[in-house]
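K.L.:
Sequence below, structure please.
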Amino acid sequence: MRRLCVMLSVVLLAILAMASSSAQAESTSAIGFDLDRATIPELQRRMDRGTLGSVTLTAAYLARIATVDRAVRAVLRTDPTALDQAKASDRRRQAGMSRGPLDGIPVLLKDNVDTAGLPTTAGSRALRGTPPARDATLVRRLREAGAVILGKANLSEWANFRSTKPTSGWSAMGGQTNNPYVLDRNPCGSSSGSAAGVAAALAQVAIGSETDGSIVCPAGMTGVVGHKPSLGLISGAGVVPISAEQDTAGPIARNVVDVALTLSVLQGRDPADPATSRYPAGQPTDYAALLRPDGLRGARIGLWRLPELGPDVERLMTRTAAVLRAHGAEVVDVVPPYQQRIQELEFPALLTEFHRDIDAYLRTRQDAPRDLAALIEYNRGDPLERTCFPGQELFEQALVAPGPDDPGYRARRAELTDLARRSIDEVLAAHRLDAIAAPTNPPAWKTDCAKGDNDVIPSSTPAAVAGYPDVTVPAGFVGPLPVGVSFMAGRWADAQVLSLAAAFERAAKARKPPRYLPH
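P.N.:
Sure, this is the predicted structure:
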């Protein structure tokens, strides 16, 4: 019986893959160009010339969601007002009142970002009651810029901070998101739906969030661009938290220019988020204007190879170094220090911070568990929360972790942040580097609820813990599976790493659209 179920699953995936490829061709013919290749500047030029409207663009993405997403399962729900938002954008443009590069552009939001009138569940059935009354700050900024909120993307439930053996891309609300390159492979977590949705051209841009790896890993594993900004660049108010010391939202798109344009809209101070009080007065306001085609020329890049990701990734990093050098960069091999101690300190700190921050968030929601203890009890009583993996060990450990005023916790967090910053700063200074580059991800592993994830991905941790920027861009493939390369540097150096990533993107030309292979 089990063998028959497996065979039927393979057949179904193959049928869905063929339907997805057909939908790609149909959407191209309907609008006259390839959505997968389109950039925001190109779309804006078409809309300014009158050859494209936001309604047509939004309808094309909604049509792809209705067909392609049967295979990918990246989108939890679409916004019923999306076409009305698009109509309003078209009216503004006709009146000469366009609000800028994001006006009329369809955007997916990770389902841990509060959105007025739409359910925001973090993938959990415990939050499926009354939707948030107010938009998260970043959603308000998107609306003010004229973006079309297309819907909510699936995610790893509670941003992968529930079980010690989770399956990335699975939530009780949305089921399993699949990798659009090979459908039985994992999209990585926890912004899995945001990245897979962009990779499958279900939206022009998506918003993800990261505590450690949850923007860059899914972006790398699904062959798109993801930017984990400096901590405090984008407000976290209204985003379901893990840790205020590390959490940040960030943009995901199929190219660097779209990420840069979206970041420009999202960033800025917010009284509701203390981390943004350190946002520099001189921070760039238009990151896209600072992207240079020759941005690699004269740059010094430290290459952190991470051989533990395997020989295929090692060969790809050797090719990456060759591309960097061919376009004028100097490349030196580096190994950031203190990584073992950082790994020892990070998880215990996150347990304390999660308990503190999730309790505060739950108090903002109606018809939801009142705190972490009540959330644990809810999960024990809902069997649908245990259909992929049963555990909530991280919740239970966080419940009994030392409080945020505990001297031991405070000393460990101070040491952790200091070592993470030094691990990047000291390497940059010692080798006079502009950035450190590292493989973002291994090739995607097979999704398996029984076994959980196979995620040995250490490259995201230094920048995540330090609060420094980290942007991943496609570097190539291992077989049919994408691998990204990450560029990281010091805090507030977002413009610098985006420029390097854009220049590498132009030089490597590594991205290819997904083929929705069944296995």
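
K.L.:
drop to CA atoms for contacts and neighbour counts, all remaining ones
P.N.:
Noted.

K.L.:
What residue, apart from its backbone neighbours, is nearest Asp434 spatially?
P.N.:
Spatial nearest neighbour of Asp434, chain neighbours left out: Arg300 (5.4 Å); criterion: Cα to Cα, 6 or more residues apart in numbering.

K.L.:
Ala502 too?
P.N.:
Per Cα to Cα, 6+ apart, closest to Ala502 is Val256, 5.5 Å.

K.L.:
again with Ala464
P.N.:
Asp212 (5.1 Å).

K.L.:
quick revisit: and the residue nearest to Asp434, how far is that from Asp294?
P.N.:
In this view, Arg300 and Asp294 are 13 Å apart by Cα to Cα, to the nearest Å.

K.L.:
Mind checking which of these two has more residues around it?
P.N.:
Arg300 (21 against 18; other Cα atoms under 10 Å).

K.L.:
picking that back up, so who does the residue nearest to Asp434 touch?
P.N.:
When the contact criterion is Cα atoms under 8 Å, 6 or more residues apart in numbering, the partners of Arg300 are Ala329, Glu330, Val331, Val332, Arg432, Leu433, Asp434, Ala435.

K.L.:
for Pro514, same thing?
P.N.:
Neighbours of Pro514 in contact, by Cα under 8 Å, 6+ apart: Pro180, Tyr181, Ala199, Ala200.

K.L.:
Including secondary structure, neighbour count and distance to Phe161, could these go into TSV?
P.N.:
Below are the contacts of Pro514 laid out as TSV (DSSP: H, G, I helix; E, B strand; the rest coil; neighbours: other Cα atoms under 10 Å; distance: Cα to Cα, whole Å):
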residue	secondary structure	neighbour count	distance to Phe161
Pro180	coil	34	24
Tyr181	coil	29	26
Ala199	helix	30	24
Ala200	coil	31	26
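
K.L.:
closest to Asp470 among these?
P.N.:
Ala199 (19.2 Å; Cα to Cα).

K.L.:
Isn't the closest one up against Gly220?
P.N.:
No. Ala199 is beyond contact range of Gly220, at 10.3 Å (criterion: Cα atoms under 8 Å).

K.L.:
Now do the buried residues in the longest helix seen in the chain.
P.N.:
In the chain, with assignment by DSSP state H, the single longest helix is helix 2-31. Neighbour-count burial for helix 2-31 flags 10, 13-14, 16-20, 23-24, 26-27, 31 (criterion: 16 or more other Cα atoms under 10 Å).

K.L.:
One more, please, to line up against the first structure:
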Amino acid sequence: MSNKETLVGVLAALVCAGLSACATSALPPPDTANAVIRWSADAQRAGRWSGSGVAGMPILLKDNIETADMPTTAGSLALAANAPGRDAPLVARLRAAGAVIVGKTNLSEWANIRSSDSISGWSAVGGQTLNPYDPARTPCGSSSGSGAAVALGLAPVAIGTETDGSITCPASVNGVVGFKPTVGLVSRTHIVPISHSQDTAGPMAATVTDAARVLTVMAGSDPADPATVEADARKTDYAAALDAGSLRGARIGVMRFLKGYSPETQAVFDQNLQALRDAGAVLVDLPEGPDGRTIGAAEFQVLLYELKHDLNAYLASTDPAQVPTRTLAEVIAFNAAEPRETVLFGQDTFEQAQTKPGLDDPDYLEARAASLRLAGPEGIDRLMRENGLVALIAPTTSRAWTNDPKDDDDMQGSASRLAAVAGYPHLTVPMGFDRGMPVGLSFIGGQWDDARILSLGYAFEQATQARRPPPVR
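P.N.:
This next block holds a predicted model:
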């Protein structure tokens, strides 16, 4: 396949399937054209926004984030007409700062929570998003379109959301920067939810600088989201806090206890450890860590309970004329009656969530307390305290696996769980390639350490300059 043919295939997935504004025939804002003109061909090739802030910056949004001028579908036909005419607070903040919202990006339907067999980057509304480095391989999920769009230069920044890995994995396998903030730094109001314990929105960008610029605008308290009560006091100018020398003397823990990465990704990671040392970092090997399986089992129970509770609350806030499915149970019934929804996989996770009682159930309370304790105070916090560390690092994941669910080339290794469950910041920065596919290096810190983690990632980015645009460019 030629580069031209590959580009056409990728753009077809992104512009019509990947950009849900096209798929749902929504009209973009009137100033979209001017923003796209400013995002010039030279800027796209450089992967860098030329402005000092976000004024005029074209930004794409994952299609589970509400805007007043476009539908918000979460990739589901049940929400195809969901246009309540309101901006999520993070969107309102971006618009007030002069950013231009140019469209919605495709996602793994319902942010990958509908089924244990869900396919990353596929939704009934948008189809299959493609990885611009190799269309036969996954863009990962659930912020698939956001990662692929930034990789292609369709916008300097796209906003994703993460419950566990949904910003960092697609950023890594699409060769861009992805930042999952501390939960509570950015409002979740008017975002189609999974879990109020773990959900957060965050920027995906070609550079750490642009991610930091956008986070500075997005961050802040929201009276409608109790998790953000400390956000105004905790936020700062994240771009101004970036320091190319921040690795000097920084004690960083190498999470050797995370296993399962491909040999190629592990080799790239080990090479980059020397780059970190050369930049002045003091690396401390961590051969042992928290029990990921125990944390994962508790986390899954939390997600089931909160999915039912939080999605029911969200659906109740929509317009019944636009969204006839008013509960998770009704969404399950809709999917069962709609062949286009279940053509590739079912909805077993939805069905498990529907069986759960309320959030006062002792099993839920026990699972949430255990998962938070094991990932946070007895996990990240303990590792950093006992070893005098300012951050933890690991490969984000290995190269993108194939889109064929029947082969054995599947996901290998992940650094997302501890930070996701604890609600702590997690940054991925391109570090090189695994058999021609991009892979990222993860920086993880303690609660509200967002500025430090971004700065360490920035210093690594400046020292290595590892990002390379997709060959279709």
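
K.L.:
Would you mind stating the distance between the aligned residue in the second structure for the residue nearest to Asp434 of the first structure and Phe460 of the second structure?
P.N.:
When the second structure is aligned by TM-score structural alignment, Arg300 of the first structure is paired with Arg251. Counting by Cα to Cα, the gap between Arg251 of the second structure and Phe460 of the second structure amounts to 14 Å.

K.L.:
Following the chain past the longest helix of the first structure, name the next helix or strand.
P.N.:
Next helix or strand after helix 2-31 of the first structure toward the C-terminus (DSSP states H and E): helix 40-49.

K.L.:
which residue numbers in the second structure go with that following helix?
P.N.:
With TM-score structural alignment applied, helix 40-49 of the first structure matches no range in the second structure.

K.L.:
And the residue lying closest to Ala82 of the first structure once chain neighbours are set aside, which helix or strand is it part of?
P.N.:
Closest residue to Ala82 of the first structure apart from its sequence neighbours, by Cα to Cα, 6+ apart: Leu150 at 5.5 Å. For Leu150 of the first structure, the element it lies in under DSSP H and E is strand 148-153.

K.L.:
Where in the second structure does that strand align, residue-wise?
P.N.:
The aligned range for strand 148-153 of the first structure is 100-105, by TM-score structural alignment.

K.L.:
The matching stretch vs the first structure - mean distance after superposition?
P.N.:
Comparison of stretch 100-105 of the second structure with the first structure after fitting gives an average deviation of 0.4 Å (mean Cα distance after the TM-score superposition for the first structure).

K.L.:
How about residues contacting that stretch?
P.N.:
14, 18-21, 28-29, 31-32, 35, 55-63, 70, 94-95, 144-146, 149.

K.L.:
ok, back up a step: could I get the buried residues of helix 2-31 of the first structure as CSV with distance to Arg269 of the first structure?
P.N.:
CSV is the format used below for those (distance: Cα to Cα, whole Å):
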residue, distance to Arg269 of the first structure
Val10, 49
Leu13, 45
Ala14, 47
Leu16, 44
Ala17, 44
Met18, 46
Ala19, 44
Ser20, 41
Ala23, 41
Gln24, 40
Glu26, 43
Ser27, 39
Ile31, 38
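
K.L.:
OK, contacts around the most centrally placed residue in the second structure?
P.N.:
In the second structure, the residue lying closest to the centroid (Cα atoms, centre = their mean) is Ile167, at 1.5 Å. Each residue near Ile167 of the second structure by Cα under 8 Å, 6+ apart is listed here: Gly141, Ser142, Ser143, Gly160, Thr161, Gly178, Phe179, Lys180, Gly202, Met204.

K.L.:
Map the residue nearest to Ala464 of the first structure across to the second structure for me.
P.N.:
Using TM-score structural alignment, Asp212 of the first structure pairs with Asp164 in the second structure.

K.L.:
tell me, how many neighbours does that match end up with?
P.N.:
That count, for Asp164 of the second structure with other Cα under 10 Å as the rule, works out to 23.

K.L.:
ok, now Asp382 of the first structure?
P.N.:
12.

K.L.:
Alignment lookup: it to the second structure.
P.N.:
Match for Asp382 of the first structure (TM-score structural alignment): Glu338.

K.L.:
Could you do Gly467 of the first structure as well?
P.N.:
Using TM-score structural alignment, Gly467 of the first structure pairs with Gly423 in the second structure.

K.L.:
Quick check: Pro337 of the first structure vs Gly197 of the first structure, distance?
P.N.:
For Pro337 of the first structure relative to Gly197 of the first structure (Cα to Cα), the value is 36 Å.

K.L.:
Also Leu362 of the first structure?
P.N.:
Distance from Leu362 of the first structure to Gly197 of the first structure, by Cα to Cα: 28 Å.

K.L.:
try Asp470 of the first structure
P.N.:
Distance from Asp470 of the first structure to Gly197 of the first structure, by Cα to Cα: 21 Å.

K.L.:
Could you give the secondary structure assignment for Asp359 of the first structure?
P.N.:
helix (DSSP: H, G, I helix; E, B strand; the rest coil).

K.L.:
No more questions from me, cheers.
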